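Colleague: sequence plus predicted model, see below.
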Amino acid sequence: MDLEAFRWLLGDDGQRLLARAEEEYAAAEGDPVRAVAAVRRLEPDGDRTAAALTQAGLRARAVEKFGDDAWVMYFTPDALEQATRSRVATHRAARLAAAAPASVVDLGCGLGGDLIAFARAGLTAAGVDLDPVRVAVAEANLAALGLAGAVQVADATQLDVSGFGAVFADPARRGGRGRVFDAEGWTPPWSFVRSLLTRAAVVKVAPGIPHDLVPDGVEAEWVSEGGEVKEAALWSSYLATCARRATVIGRGGLATLTEEDDPYVGEPRPVRPLGRFLFEPDGAVIRAGLVTAVAAGVHGGLVDEHIAYVTGDEAFRSPFARGYEVLETLPYRERPLRAALHARGVGRLTIKKRGVDVVPEQLRKRLDLRGENEATLVLTRIAGDGAALLVRPL
């Protein structure tokens, strides 16, 4: 979408076309090819028609990230992909607001998702981006939601940010050839990110960031939503409250875990025999290296020193781990495992694995299960040996 077409879309004629595009897109069940003919009867210009249909499709996709706000917002495909989910952005904005900075500048604001969260948290917010289309989209999104904020085209690496109370940055981690894994290849690069972290700043990074890349005194927070790790954030020493944090956002709200909750910091990892219950720590907990904090919380230990499964003798419900009751230990080798599952009438099997070289989809096909019962199987290592556990989710 070019800037001229987008600005036309914001006018009265463009809004009528967008409304029609959304109607036709829904009627065509998300098929733009079926919707395009009806939209072109209202507006023959190909660029304008494409812009309207693109927005209709992106709004439908964006509901997962932005909820009902998506139906009045504007997007580009790449900016939507990089944008922070609204619940994660809301958490970060609330935490930043608690530090009471006078203002915050978003370096590389994209479509304005974090600016929206900052503004709703009561922060005076401004954003810059190198892409004029993204800047126009961010401006339109703030206006559509009735929020204050200034946005302009600028190079974040050349901007004087000394007048802002805090800085937020979300470096682009995709290039023309796909995802960029070398931090120095981010835009802006890691060297610039490190310079930001010498002042009051928070930087969104990929959840796979190595621990040894995090500068001393900087807090690394891994965030998951709905059981899936979404991102990590680096909080400079001016804003940090710990070294490592796992934040879990679920239906019941938000929960957070830090190294202060882990009595095994600096101690040997607590390995113990398999108990009646098995616990699968949330991905954010694993990324933050806080699996032993979960073990302490359920009065248990690890099944293996190198495996992120926790076991215990008591049933617990925790926002930081999913619990299972261990029903049986089955043979680990494939042929006797198949026989054991057939004998139990298992036809629908959920396979969870950790620390073993197994492709669940391929194994399920080879097991050739045809029974009427449903089961959950955990394949892992216990004290270094392969194990197959028939479990029941708590």
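Modeller: Yep, that arrived. Owing to the predicted nature of the structure, the values given are computational and were not obtained by experimental measurement.

Colleague: make it CA atoms for all contacts and neighbour counts henceforth
Modeller: Fine.

Colleague: who's in contact with the residue most central in space within the chain?
Modeller: The chain has residue 230 as the residue nearest its centroid, 1.4 Å off, counting by CA atoms, centre = their mean. Contact analysis of residue 230 by CA atoms under 8 Å, 6 or more residues apart in numbering lists 207, 222-224.

Colleague: following whichever strand or helix holds it, which helix or strand shows up next?
Modeller: Taking DSSP states H and E as the definition, residue 230 sits inside strand 228-235. Next along the chain after strand 228-235, taking DSSP H and E as the criterion, comes strand 244-250.

Colleague: what comes up buried for the next helix or strand after that following strand?
Modeller: Counting by DSSP H and E, the element after strand 244-250 in chain order, helix or strand, is strand 253-258. Buried residues in strand 253-258, counted by 16 or more other CA atoms under 10 Å: 256-258.

Colleague: do the same with stretch 293-305
Modeller: 293-298, 300-305.

Colleague: put this beside the first:
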Amino acid sequence: MEPASIEPLVDPAGWALLAQLPPYDPAQALALGTALRDTGLDADLVAAALTQSRLRARAVAKFGDLAQDMLFTPEGLEQATRLTVAARHAHRFRTAGATHVADLGCGIGADSMALAGLGMRVLAVERDPATAMVASINLRQLPEARVVTGDAFDADLTGIDGVWADPARRTTSGRRLHELADYSPAVDRLLELRTRIPRVGLKLGPGLAHRDIPSDAHAQWLSVGGDVVEANLWFGDLAPEGAGRSALVIDGAGTGTTLAEAGNPADAVEQADAGPLGSYLYEPDGAVIRAGLVARVARDLGGHLIDPTIAYVTTPTLAATPFATAFRVLDHMPFSLKRLKTYLRERGVGVLEIKKRGSALDPARLRTQLALRGDASATIVLTRIAGAPRVLVVERPAPTGPTTPDPPSPAVPSEES
């Protein structure tokens, strides 16, 4: 996005127009734009305002009601830290004693807002002029924050006692980058800062490979409502846990629970044992899987994997855990399209949730092939057990008190038996 597409909104007339727009409705956007231009408003101003209205509507998921008082670029919103998560980042810096933090590659300013909101001085550095302009507007009510347009490594870090960096993980064309060497600012140069600044934190993509993690880092994968949103590297006082890996799981109510293991974060992941399918199946949270802590969850649950290569845990009894979603196993069978179709038809299943892990099947295509009819609903899991394709019929158990072992779940006889 060019600065020219933002500038019309910085003018009082542009800001006033934004405030007067109705809630964004894609079905009405074209007609609204025409009506606004017909009143004599400049076409560029109308286009900029409607673009911001659309972005603000999308931003509510990350910023709540605050989104209506912010400006965005499409790319900046895509990479912006959710405000509740940014608050957790800022809390680490404040707890570690940071007073003046450099936010290198600040984007639209989400993390700078959280840092300044906790009373720290912030030097927010952004290379893209349009994004820097947006950050300045979003930080306008926080005098503790100062925005500088320029390269992160040209910034004067005198007096800085903490660095937060969120390097861009996409090209200008939108292609996702997978190698840390291709991020901007460059991750290797950011890591060099920890030799002269006591507190350094980096926000990276969830696909961060363990082999790329420095041995002195605490690497934490974070999920919100089941979606893995980022991986963070914390150094020095920002990592009171010490070196290691952890998963921070934040539920829909905003409550966070952490599972951590100390040690060299680049070490090989512990492998859990595998065994027969029990009465319950657990789907570990994505952050747990990324952090390599599935074996820890299996051990804590008193269970094992259903297959050495699949991150599904099974147990004979139901146990509560914030780190995995539990399902009761109702039936299981070798995968056969004909058999599965007959099974669902006999039970009148017309609404089907399809989950998969370790299966190459396309759920959308399978749904069409099954030709579902009926009023009943069901959930199936496409996976492998002992290397063989299987279908599990499961349900989410209702919350209960202490449980006792269930009888073994019935198996649907296979053609091989």
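Modeller: That came through fine. Everything numeric here is computed off the predicted structure, so don't read it as measured data.

Colleague: circling back to that earlier point, the strand holding residue 230 of the first structure corresponds to what range in the second structure?
Modeller: Mapped onto the second structure using TM-score structural alignment, strand 228-235 of the first structure spans residues 227-234.

Colleague: equivalent analysis for stretch 102-115 of the first structure, please.
Modeller: The aligned range for stretch 102-115 of the first structure in the second structure is 99-112, by TM-score structural alignment.

Colleague: ok, of the buried residues of strand 253-258 of the first structure, which one's closest to residue 189 of the first structure?
Modeller: Nearest to residue 189 of the first structure among the buried residues of strand 253-258 of the first structure, counting by CA to CA, is residue 258 at 28.1 Å.

Colleague: residue ranges for the helices of the stretch 251-400 of the second structure, please.
Modeller: Chain-ordered helices for the stretch 251-400 of the second structure, with DSSP state H, counting those that start in this stretch as the definition, fall at 286-290, 294-301, 337-346, 363-370.

Colleague: picking up where we left off before, first to last residue in the match of stretch 102-115 of the first structure, what's the distance?
Modeller: Stretch 99-112 of the second structure stretches 13 Å from its first residue to its last (CA to CA, to the nearest Å).

Colleague: check stretch 239-252 of the second structure too.
Modeller: Criterion CA to CA; first-to-last residue distance in stretch 239-252 of the second structure is 26 Å.

Colleague: cool, stretch 344-357 of the second structure as well?
Modeller: 21 Å.

Colleague: before we move on, the earlier item: with distance to residue 368 of the first structure added, can I get the buried residues of stretch 293-305 of the first structure in JSON lines?
Modeller: Output for these, formatted as JSON lines (distance: CA to CA, whole Å):
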{"residue": "293", "distance to residue 368 of the first structure": "39"}
{"residue": "294", "distance to residue 368 of the first structure": "36"}
{"residue": "295", "distance to residue 368 of the first structure": "36"}
{"residue": "296", "distance to residue 368 of the first structure": "39"}
{"residue": "297", "distance to residue 368 of the first structure": "39"}
{"residue": "298", "distance to residue 368 of the first structure": "36"}
{"residue": "300", "distance to residue 368 of the first structure": "35"}
{"residue": "301", "distance to residue 368 of the first structure": "35"}
{"residue": "302", "distance to residue 368 of the first structure": "32"}
{"residue": "303", "distance to residue 368 of the first structure": "29"}
{"residue": "304", "distance to residue 368 of the first structure": "30"}
{"residue": "305", "distance to residue 368 of the first structure": "33"}
